[in-house]
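In: Quick check, what structure comes out for this input:
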Amino acid sequence: MTNTLSDLLERAAGHTVHVVRGITDDQLAGPTPCAEYDVRALVDHLFQVVVNFQRLAAKKDADFSDLPRFVGHGDWRSDFGAQARALTEAWAVPGADEGTTGAMDMPAALVGRMALGDLVVHGWDLARATEQPYAPDPLTVTEVTTAFSQLAPTARSMGMFGEERPLPGGEAEVSGLDRLLALTGREAGWTRP
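Out: Predicted coordinates for the structure are as follows:
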């Protein structure tokens, strides 16, 4: 098993696409662990991520200013799968993870891991919100945790991450996913109200 960025993205996308395909129409207005998003808005946000991070892989600027409305138009579940596949392909292009990218002028490898993190963390958000199982690849979780540890102070100051949560249970019993969730300000035991 290889572990290039595109391989990690492919594995993460597989889990998240499965969750998105399992969302029923009657769940779209439900809450998520991201208080600012209901299920519909969070799926729209993930569409925005997979589309814009394709542009960033190609060293083009991306526009995150307006949240598009994908959900409810056409076969949006299959469209999400196609866009997630295109994201993986974009980061598989030789040189995509080299140099800097986007208006943020950040290292491309770190930017690609930001997309990876959105797939993993928001995949968990959607799975919890819609009561679906979710077990991302542990190596992928480790990659995201390493990248997000570097980004956390800036992400918190920009309101993208909440304050880091205490780890549940004893240190030895905590999963890698629980560590990642705590880092991003999420409560690992979150359930729908």
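
In: contacts, neighbours, all on C-alpha from now
Out: Will do.

In: Going along the chain, name the helices of the chain.
Out: Using DSSP state H, the helices found in the chain span residues 5-21, 39-57, 76-92, 108-129, 138-157, 176-183.

In: nearest to Gly30, of those?
Out: Judged by C-alpha to C-alpha, the one of the helices of the chain that comes nearest to Gly30 is helix 39-57, at 5.7 Å.

In: about what we covered before: any chance of the helices of the chain in JSON lines, plus mean neighbour count and distance to Ala29?
Out: Below are the helices of the chain laid out as JSON lines (neighbours: other C-alpha atoms under 10 Å; distance: least, C-alpha to C-alpha, whole Å):
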{"stretch": "helix 5-21", "mean neighbour count": "21", "distance to Ala29": "14"}
{"stretch": "helix 39-57", "mean neighbour count": "23", "distance to Ala29": "6"}
{"stretch": "helix 76-92", "mean neighbour count": "20", "distance to Ala29": "16"}
{"stretch": "helix 108-129", "mean neighbour count": "23", "distance to Ala29": "10"}
{"stretch": "helix 138-157", "mean neighbour count": "16", "distance to Ala29": "27"}
{"stretch": "helix 176-183", "mean neighbour count": "21", "distance to Ala29": "23"}
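
In: could the ones you listed go into JSON lines alongside distance to Thr32?
Out: As requested, the helices of the chain are exported to JSON lines (distance: least, C-alpha to C-alpha, whole Å):
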{"stretch": "helix 5-21", "distance to Thr32": "13"}
{"stretch": "helix 39-57", "distance to Thr32": "6"}
{"stretch": "helix 76-92", "distance to Thr32": "18"}
{"stretch": "helix 108-129", "distance to Thr32": "5"}
{"stretch": "helix 138-157", "distance to Thr32": "19"}
{"stretch": "helix 176-183", "distance to Thr32": "14"}
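
In: Could you also give me the structure for this second sequence? I'd like to compare it with the first:
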Amino acid sequence: MTNQAPPRIADLLHTAAAQAAPLVEGIDDASLGAPTPCSAYDVRALLNHLFAVVVNFQALAAKQDADFSETPDRVGEDGWRDRFGAEAGKLVAAWAAPGAEEGTTGAMGLPARTVGSMVLLDLTVHAWDLARATGRAFEPDPAVVAGLVDEVERMAPMARKMSVFAEAVELSEGATAFERLLATTGRDPRV
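Out: This next block holds a predicted model:
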């Protein structure tokens, strides 16, 4: 039995972006002040955070420095919904470039694949946050969830120490893989 190589981050990002972009484009202005499962963010702030992540992780794919010191208000700009889809496309292209998943990247010198998994997680989980905040359903592609499970389990203790994840939520045995992933990040998929 041979070990199959994991899917490329770019392929998983392509799938995740194809689901997240229409969700973002469908958010109406009346929902921008709504609370999200990320207690630090309302919909507008979470959209701006996700924009910043998508843009900065393009640089990280190219082994360049990223600047997370500011979160510009892109939602205040005309055409932000279409621009999100364009930036998500650039993110996919950046991670599809030769060498993007190799070596290390970022200020912490993390393995590039781990960094790629971080942006994949943000794109997936924050799409769920936004869907939940705006009263819509969201279920990511099972391949994306499968591509995240091991990496999220591995990064969870450090993410909790850094207050990126809340404490894990206990779920019943019948929980789906995505519900378990959400619970690992501190989100309760049942509420």
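
In: and Ala143 of structure 2, what pairs with it in structure 1?
Out: Using TM-score structural alignment, the partner of Ala143 of structure 2 in structure 1 is Leu139.

In: before we move on, what about Ala166 of structure 2?
Out: Looks like Ala166 of structure 2 aligns to Gly162 there (TM-score structural alignment).

In: In contact with that match, which residues?
Out: Arg156, Thr184, Gly185, Arg186 (C-alpha atoms under 8 Å, 6 or more residues apart in numbering).

In: gap between it and Leu183 of structure 1?
Out: Note on Gly162 of structure 1: its distance to Leu183 of structure 1, by C-alpha to C-alpha, to the nearest Å, is 8 Å.

In: same deal with Thr154 of structure 1?
Out: Thr154 of structure 1 is 13 Å from Leu183 of structure 1, by C-alpha to C-alpha.

In: Same check on Gly30 of structure 1?
Out: From Gly30 of structure 1 to Leu183 of structure 1 the distance is 24 Å (C-alpha to C-alpha).

In: same question, Arg11 of structure 1
Out: In terms of C-alpha to C-alpha, Arg11 of structure 1 sits 21 Å off from Leu183 of structure 1.

In: And for Leu8 of structure 1?
Out: When Leu8 of structure 1 is compared with Leu183 of structure 1 (using C-alpha to C-alpha), they lie 20 Å apart.

In: Ok, Asp63 of structure 1 next?
Out: 26 Å.

In: Quick check: nearest residue in space to the residue nearest the centre of structure 2, chain neighbours excluded?
Out: For structure 2, the residue sitting closest to the mean C-alpha position, by C-alpha atoms, centre = their mean, is Asp122 at 1.5 Å. Among residues not flanking Asp122 of structure 2 along the chain, Leu50 sits closest, at 7.3 Å (C-alpha to C-alpha, 6 or more residues apart in numbering).

In: OK, contacts around that neighbour?
Out: Asp122, Leu123, His126.

In: Structure 1: which residue goes with that one?
Out: Matched by TM-score structural alignment, Leu50 of structure 2 corresponds to Leu46 in structure 1.

In: and of the contacts of Gly162 of structure 1, the nearest to Glu143 of structure 1?
Out: Of these, the one sitting nearest to Glu143 of structure 1 (C-alpha to C-alpha) turns out to be Thr184, at 14.2 Å.

In: got the contact list for the residue nearest to the closest one when sequence neighbours are not counted?
Out: Distances taken as C-alpha to C-alpha, 6+ apart put Phe161 closest to Thr184 of structure 1, at 5.0 Å, once the chain neighbours are dropped. Counting by C-alpha under 8 Å, 6+ apart, Phe161 of structure 1 touches Ala152, Ala155, Thr184, Gly185.

In: Which pair of those residues spans the longest distance?
Out: Once C-alpha to C-alpha is applied, the contacts of Phe161 of structure 1 give Ala155 and Gly185 as the farthest pair, at 10.7 Å.
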